[in-house]
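**Q** Give me the fold of what follows.
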Amino acid sequence: MKPAAAAEFTEFVNASAPRLTHLAWLLCGDEQRAHDLVQDALERVCARWSRLRDQQPHAYARRIVVNLHTDESRRRRREQITADGTLPERVDGRAVSSVEDRALLTSLLQSLPPRERQIVVLRHYSDLPEREVADLLGVSVGTVKSAASRGLATLRARLAEQSDVADREESAR
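**A** Model prediction:
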């Protein structure tokens, strides 16, 4: 890679890596795995940098992160039957801190099926329009709409359950 192209790529990595890492973390719920996904995606972007640099390299990298996560979850689904699925609880009825909020959100996101989780994260974290999410995942806009609706409804219901459990625990004391 020529020095000018290398400098452009370095600038791209510095600008895009934090957002890609957060996206990957929301998808997989594991900080180390998120860094691995982003690293793999950036390696692939680097290999095609001469063609991508004048196009939309961030969109390409985002798609790679999503595809790598999808491939990994398919492999893992064959290897593991299910995860534990327990959700963090409030301690002593006190308000949940932002760290606990993030842990709860991550846990709730992980409880969604992979496709719904991808769609919810891409629509509401990455703030992508339905058409872009559909193109990115290779599904119809209707699928994006229905999966986003189902995913959000599931998240709301599970959050309400968590709140009810915490309220009952508090009133029992």
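
**Q** alpha carbons only for contacts and neighbour counts from here, please
**A** Noted.

**Q** longest helix anywhere in the protein?
**A** If you go by DSSP state H, the chain has its longest helix at helix 141-172.

**Q** And that helix, what's buried?
**A** Applying a neighbour-count criterion of 16 or more other Cα atoms under 10 Å, the buried positions in helix 141-172 are 141, 143-145, 147-148, 151-152, 154-155, 162, 166.

**Q** this one next, for a side-by-side:
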Amino acid sequence: MAQDDDERFRLFVQRQWGPLLRTAYLLTGDRGTAEDLTQSALEKTHRHWARILRRDAPEVYVRRVMVNTAISWRRRRRLPEVPLLPSDSAPARDAYAQVEERQLLLAALRRLPRRTQAVLVLRYFEDLSEADTARVLGCSVGSVKSQASRGLARLRGEVTRTSSQGSLRLQEESA
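**A** Okay, the predicted model is just below:
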């Protein structure tokens, strides 16, 4: 039985590594830290694998572990903010405009509160439903809706304020 569980876990990791790493990158903003977060979450998941298979969907469980671990790491590594010079914050427009806009969006996303950031990552980057997002975060669907609404509003304000061309537009899905 334990060997069968280990094989199921191995297959789960093979199938989910890419999506989990993407989620971790969006939560941390750094490839190396994202890999550490993914491995840490999978290690914590493996410890309780047999119980998870009986009670929860493994994808939901491991994402919940990732969000909680990322928040925990963030609390421990709280660094003081270093203000940028005005010349450092203005992106230069060139052939790489799409990449720059993505960087602006990710930077604005990282400035949001961790819970709001987690809601937006799971909802819009991972394309989870409101109900699935609520399950991963252990909160109500109403909480997901309000966090997403406030988070999108803040992102729009930040992106509009920092984007020199104003070409990046975030759109809510129709209700």
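
**Q** Superposed, how do the two chains score by TM?
**A** TM-score of the superposed chains, computed with TM-score structural alignment, normalised by the length of the first structure, equals 0.79; 163 aligned residues with a Cα RMSD of 2.5 Å.

**Q** any idea which element M66 of the second structure lies in?
**A** Per DSSP states H and E: M66 of the second structure is located in helix 58-76.

**Q** now for that helix, which elements pack on it?
**A** Other helices and strands packing on helix 58-76 of the second structure, by 3 or more Cα pairs under 8 Å, 6 or more residues apart in numbering; DSSP states H and E, are helix 2-28, helix 31-47, helix 130-137.

**Q** One more pass at 7 Å, please.
**A** Applying 3 or more Cα pairs under 7 Å, 6 or more residues apart in numbering; DSSP states H and E, one finds that helix 58-76 of the second structure makes contact with helix 31-47, helix 130-137.

**Q** what's the residue closest to the geometric middle of the first structure?
**A** Closest to where the C-alpha atoms of the first structure average out (Cα atoms, centre = their mean) is L27, at 2.4 Å.

**Q** Counting by contacts, list what the longest helix of the first structure packs against.
**A** With contacts taken as 3+ Cα pairs under 7 Å, 6+ apart, helix 141-172 of the first structure sits against helix 114-120, helix 130-137.

**Q** R102 of the second structure: how many residues sit nearby?
**A** 12 (other Cα atoms under 10 Å).

**Q** Please disregard the earlier target; I meant G32 of the second structure.
**A** Neighbours of G32 of the second structure (other Cα under 10 Å): 12.

**Q** again, but for L37 of the second structure
**A** Neighbourhood size, L37 of the second structure [other Cα under 10 Å]: 25.

**Q** what's it in contact with, if anything?
**A** Contact partners of L37 of the second structure, counting by Cα atoms under 7 Å, 6 or more residues apart in numbering, are 24, 66.

**Q** Distance of the residue lying closest to Q16 of the second structure once chain neighbours are set aside relative to Y96 of the second structure?
**A** Distance criterion Cα to Cα, 6 or more residues apart in numbering; nearest residue to Q16 of the second structure, sequence neighbours excluded, is E59 at 8.0 Å. Taking Cα to Cα, to the nearest Å as the measure, E59 of the second structure falls 35 Å from Y96 of the second structure.

**Q** The two: which has the busier surroundings?
**A** E59 (15 against 9).

**Q** so how far is L20 of the first structure from the residue mapped onto E43 of the second structure from the first structure?
**A** Aligning on TM-score structural alignment places E43 of the second structure opposite E43 in the first structure. Relative to L20 of the first structure, E43 of the first structure is positioned 13 Å away (Cα to Cα).

**Q** That concludes my questions; thank you for your assistance.
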